[in-house]
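> predicted model follows, preceded by the sequence.
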Amino acid sequence: HRYDNRGPGFQLLWDETQKLGAKFTATVTYAMEASGSYHHNLLVFLLGKTDRVWSFNPLLLRKERLGQLRKTKTDALDAQMIAEFARKDGREHPFSTVDPEQMRLRELCRVRFRLVRKASKAKQQLRRNLDILCPGLGPEFKDVASPSAMAVLKDVAQVTSLFQATVEDLEKLLKPFYQNPDRRHLKAVALQKHFEERVENGGLEEPLVFEVRFLLHQLELYEEQVRQVEGKIEREMERRKSLLTTVPGISLVTAAIVEGELGDPHRFPDERAVRAFAGLDPSVRQSGKFEGDRVRISKRGSPRLREGLYNAALPAMRVNPACREFYERLRAGGKHHKSALTAVAGKLLVQCWAVMRSGKSFEIPEKYRVAATTEKETTTFPSAPPSLEKGDASRPSSTSQESPQGPSREPKVVRK
């Protein structure tokens, strides 16, 4: 049977399946594939009437489908395969649940994620246009959407007077962003030199300048929208009194990403399961005497959770000595900077999961607190590694601050 993916269709499905259950004196259990957002409304509808509902990961069902010899694929065969999978393996999976508060928080964070992605694409297009209009101008700004870059581009990207600003004009534009007059003058001279050295581009100026101005407006709009969404997220997290913010380096936005994407922490039996959910578990290839020389993360699971934790790893190292010690130990062992940051992100996830599962505040282990106090008496706490200075590609694209990670042992927690 086919049912309309709306309210009347859902009700018809419910009525007919309940009649079948009564006819055979059986309890009806519902199973479906978690197909993006398409299944969501049906899942919520059924969970409002019964708790016997499964929503299976599409990867599990795909493996079940590949295990069959026939290559035919139809809706009827898919429905039969899902029912058979539920009958054989359903007991290994808990029934699905819906927490409206958690789903609302998750969707707020995903709205922010989509806005940040759109802004990132606009930046890429802006840099591409600048590379054609004035080669060298884009790299002159580490971030083409920075306030100083936006101020300059708004003034000089004019169809009638393209890149005609003098050094004095540029210094006036840069004055709010460069307090040091010498640095301001050097930047203005460098920009003016790029203006003078640009070449003809075969009549592309007018359309590209139009698009540059459109992109500048888009970036301003995206920045304002991200600010509004983050404000809403922060107010929501303050209302929830989230304990994740007790982890040094975890901001309200990062805490919201973790809580929204992770959901109920008790559905994960151990830290390996929670790492796998975020796609931060190792993907190992080994057979007989063969062992792969590179171990990558699986990148399965929630990409939003993985990205949020990765962006949190660097800021966490600045405020959490346990994170920094773990990172430095990996680097000393020969790990690449980004590999070490990814490992820190995985440890951060475990710490957050432990706090959520225990319902207790996070506390840095005593040995790290003592070490941090001693180090502060002798030297200043180091800043970020040189490879991640402002403008590095691995920095987070949003403005939120982020999170800490610690030693390999279980993190300490104390009651609030």
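Now that the structure is in, tell me what you want to look at.

> alpha carbons only for contacts and neighbour counts from here, please
Noted.

> list the buried residues in stretch 9-27.
Residues of stretch 9-27 classed as buried by neighbour count (16 or more other Cα atoms under 10 Å): 10-11, 13-14, 17-18.

> secondary structure and distance to residue 65 added to those residues, as CSV?
Output for these, formatted as CSV (DSSP: H, G, I helix; E, B strand; the rest coil; distance: Cα to Cα, whole Å):
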residue, secondary structure, distance to residue 65
10, helix, 26
11, helix, 29
13, helix, 25
14, helix, 27
17, helix, 25
18, helix, 28
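
> can you redo those residues as TSV with distance to residue 90?
Output for those, formatted as TSV (distance: Cα to Cα, whole Å):
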residue	distance to residue 90
10	23
11	24
13	21
14	20
17	19
18	20
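
> which of those lies closest to residue 221?
Nearest to residue 221 among those is residue 10, at 39.1 Å by Cα to Cα.

> contacts only, for that closest one.
3-4, 42, 45 (Cα atoms under 8 Å, 6 or more residues apart in numbering).

> name the member of the residues you listed with the most neighbours.
residue 42 (17 neighbours; other Cα atoms under 10 Å).

> isn't it right next to residue 5, touching?
Yes - using Cα atoms under 8 Å, residue 42 is in contact with residue 5, at 7.5 Å.

> excluding chain neighbours, give the residue nearest to residue 3 in space.
Leaving out its chain neighbours, the residue that sits closest to residue 3 by Cα to Cα, 6 or more residues apart in numbering is residue 9, at 5.0 Å.

> double-check that that neighbour belongs to a helix.
Yes - using DSSP: H, G, I helix; E, B strand; the rest coil, the secondary structure at residue 9 is a helix.

> all strands of this protein, in order?
Along the chain, the stretches classed as strands by DSSP state E are 30-33, 53-56, 282-283, 286-287, 290-291, 296-297, 361-363, 412-414.

> one more structure, for comparison:
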Amino acid sequence: MILRMGIDIAVRAPHQASLADERGRVLWSGHRFRTIAEDLDRLWSRLPADAAVEELTVVMEPTRNAWVPLAAWFRRRGVQVVLVSAERSADLRAYYAKHTKSDRLDSVLLARLPMLHPEGLHPERGLGPGDPLRRATKLHSTLVKRRTTSLARLDALLEILGPHWHAALSGDLANKTPLRFLAAGYADPHSVKRLGRSRLVRFFHRHSRGAWGEPEVDAILAAATATLELWDDELGFPELAEDIAVEARLALALTEEIKEVDERIAVLVAQRDPAGIIASVPGVGAVTGAVILGRLGDASRFASLAAVRGFSGLVPSLDSSGLSGKHGGPTKRGDALLREALFMSANQARRYDPTLAAKYHRLMVEAGKHHNSAMCHIATTLLTRVAACWKTQTSYQLRDVDGRLIDKTEAKAIIALHYTVPDHLRRARTTTTPAAGTGRRSKESQRAPSTGPSTTHARRPGAA
């Protein structure tokens, strides 16, 4: 007997499970349970006594991270676990019962889904968010974005003091030396004056290991003087300095956390890829390589290379009917962080691999593609090659367009000679249409009164 169990996963409330046979006939439904050993054992006991474990498939939606321990529990018992996207199950539910939505109905639908859409069944073998490399790469991206936001806020606060502070701090707020200076509360020009030149020189020399010295101190003192002349006593310097210190301390703390995550990622990548396959791919660095390994998972689990490309979400959508059809933008159904890493890696890989450079040149010069569109094509090609290398456990090889093996020096010479996109064409194909903002004749609010003339009457082209 072939059985399919559909589980509607809840985060706080009990889950609901339904069991159906190969014909879609529901054997039982609405069984409530929680993710605890006692409830799972009780659920397992409800299976028919003559059912073999190899003939049981569990279908569930990946609701947040609540599905991870459930999937692991069933896999340990030899059950095949299938994850279905929420979008796909919602579409099928709308077809099955358009005006009804309940947990019990969802579990029944998931149990019948293998019969309704067998092509959409892809067994889940990984741990998902339970994979340490997957979590670490996501955490690294989050921390970097938080630090970028903090540094931008810090730069905006320094603008209140005047334009001299940005130049005095060398315009590099990501450097730990200016961050430690600001974190100490020294954005107050009065405090800078009280410290004096000698103590500031010692401060910078200690925290920069000799890289900063008297020239930087003189620039800071000049900036403090300019701020006092600009504001006099109108601005509350101590309060502003404390706000700046908070942002600087946050940036310093985030920098230390990023450093620790980088070290942990390096260890995980060395364990996952001891042969250095991902490092052999041109344009893939330490950060992007870890993201590709962590977010893609085991590439050998995909049935084909086309499935790998579809998983990335970089493939174009298709709308075809009869004799008409058109391709749209990328589906973006995959992992957003994976797409970001592939896009950045592809932009570098085309500078080192002649085959990718030739494709990029053809798309830009002959096909008239925009730079971003061409990069999506290059990214999918690069992902296909990464997956092929991973499946065969072989390193990436640089080849000319005729298939001849070449080294890095020869590859760069070939690209420079044959596949360099003209500068004027690159500028024309990399510009984007700016987003419409609020202006004198363009308003973001639809309720705002128009300031332009009425255009309700049609005119001939060129008419005054």
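It's in. Remember, it's a predicted structure, so these values are computed and weren't measured experimentally.

> which of the contacts of residue 10 of the first structure show up in the second structure as well?
Compared against the second structure with both residues aligned by TM-score structural alignment, their matches' Cα atoms under 8 Å, the contacts of residue 10 of the first structure retain 3-4.

> tell me which of the contacts of residue 10 of the first structure is nearest to residue 225 of the first structure?
Closest to residue 225 of the first structure, out of all of these and judged by Cα to Cα, is residue 42, at 30.7 Å.

> which ones are touching the aligned partner of that closest one in the second structure?
Residue pairing (TM-score structural alignment): residue 42 of the first structure is matched to residue 70 of the second structure. Counting by Cα under 8 Å, 6+ apart, residue 70 of the second structure touches residue 35.

> related to what we said a few turns ago, quick one: map the residue nearest to residue 3 of the first structure onto the second structure.
So, by TM-score structural alignment, residue 9 of the first structure is matched to residue 39.

> make sure its match is actually in contact with residue 33.
Yes - distance between residue 39 of the second structure and residue 33: 5.5 Å, which falls inside the contact criterion (Cα under 8 Å).

> next, count neighbours for whatever residue of the first structure lines up with residue 260 of the second structure.
Using TM-score structural alignment, the partner of residue 260 of the second structure in the first structure is residue 228. For residue 228 of the first structure, the count of nearby residues is 13 (other Cα under 10 Å).

> which residues touch residue 228 of the first structure?
Contacts of residue 228 of the first structure (Cα under 8 Å, 6+ apart): none.

> buried sites along stretch 68-75 of the second structure?
Within stretch 68-75 of the second structure, the residues scored as buried using 16+ other Cα under 10 Å are 68, 70-72, 74.

> now do the aligned partner of residue 341 of the second structure in the first structure against residue 302 of the first structure, distance only.
Taking TM-score structural alignment, the alignment pairs residue 341 of the second structure with residue 308 from the first structure. Distance of residue 308 of the first structure to residue 302 of the first structure, computed by Cα to Cα, to the nearest Å: 10 Å.

> comparing the two, which residue is more hemmed in?
The residue with more neighbours, out of residue 308 of the first structure and residue 302, is residue 308; 24 against 15, by other Cα under 10 Å.

> so the more buried one makes contact with residue 256?
No - using Cα under 8 Å, residue 308 of the first structure is not in contact with residue 256, being 9.8 Å away.

> now the contacts of residue 10 of the first structure in JSON lines, with distance to residue 246 of the first structure?
Below are the contacts of residue 10 of the first structure laid out as JSON lines (distance: Cα to Cα, whole Å):
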{"residue": "3", "distance to residue 246 of the first structure": "48"}
{"residue": "4", "distance to residue 246 of the first structure": "47"}
{"residue": "42", "distance to residue 246 of the first structure": "37"}
{"residue": "45", "distance to residue 246 of the first structure": "37"}
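
> rewinding a little: pipe the strands of the first structure into TSV and attach distance to residue 379 of the first structure and mean neighbour count per row.
Rendered in TSV, the data for those read as follows (distance: least, Cα to Cα, whole Å; neighbours: other Cα atoms under 10 Å):
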stretch	distance to residue 379 of the first structure	mean neighbour count
strand 30-33	56	20
strand 53-56	53	20
strand 282-283	36	14
strand 286-287	45	8
strand 290-291	43	10
strand 296-297	36	14
strand 361-363	24	20
strand 412-414	27	15
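
> kindly reformat those strands as CSV and extend each row with distance to residue 233 of the first structure.
Formatted as CSV, the strands of the first structure follow (distance: least, Cα to Cα, whole Å):
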stretch, distance to residue 233 of the first structure
strand 30-33, 30
strand 53-56, 27
strand 282-283, 31
strand 286-287, 43
strand 290-291, 45
strand 296-297, 29
strand 361-363, 21
strand 412-414, 25
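
> of those strands, which is nearest residue 323 of the first structure?
Nearest to residue 323 of the first structure, of all these, is strand 361-363, at 13.0 Å by Cα to Cα.

> whereabouts in the second structure does the closest one align?
With TM-score structural alignment as the criterion, strand 361-363 of the first structure aligns to 395-397.

> list the contacts of that stretch.
For stretch 395-397 of the second structure, contacts defined as Cα under 8 Å, 6+ apart pick out 276-278, 280-282, 385-386, 389, 405.

> how does it look with 6 Å?
Contact with stretch 395-397 of the second structure is made by 277, 280-281, as judged by Cα atoms under 6 Å, 6 or more residues apart in numbering.

> mind giving me the PyMOL select for those residues, buried ones only?
Burial among the contacts of stretch 395-397 of the second structure is assessed by 16+ other Cα under 10 Å; the matching PyMOL selection reads:
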select buried, resi 277+280+281
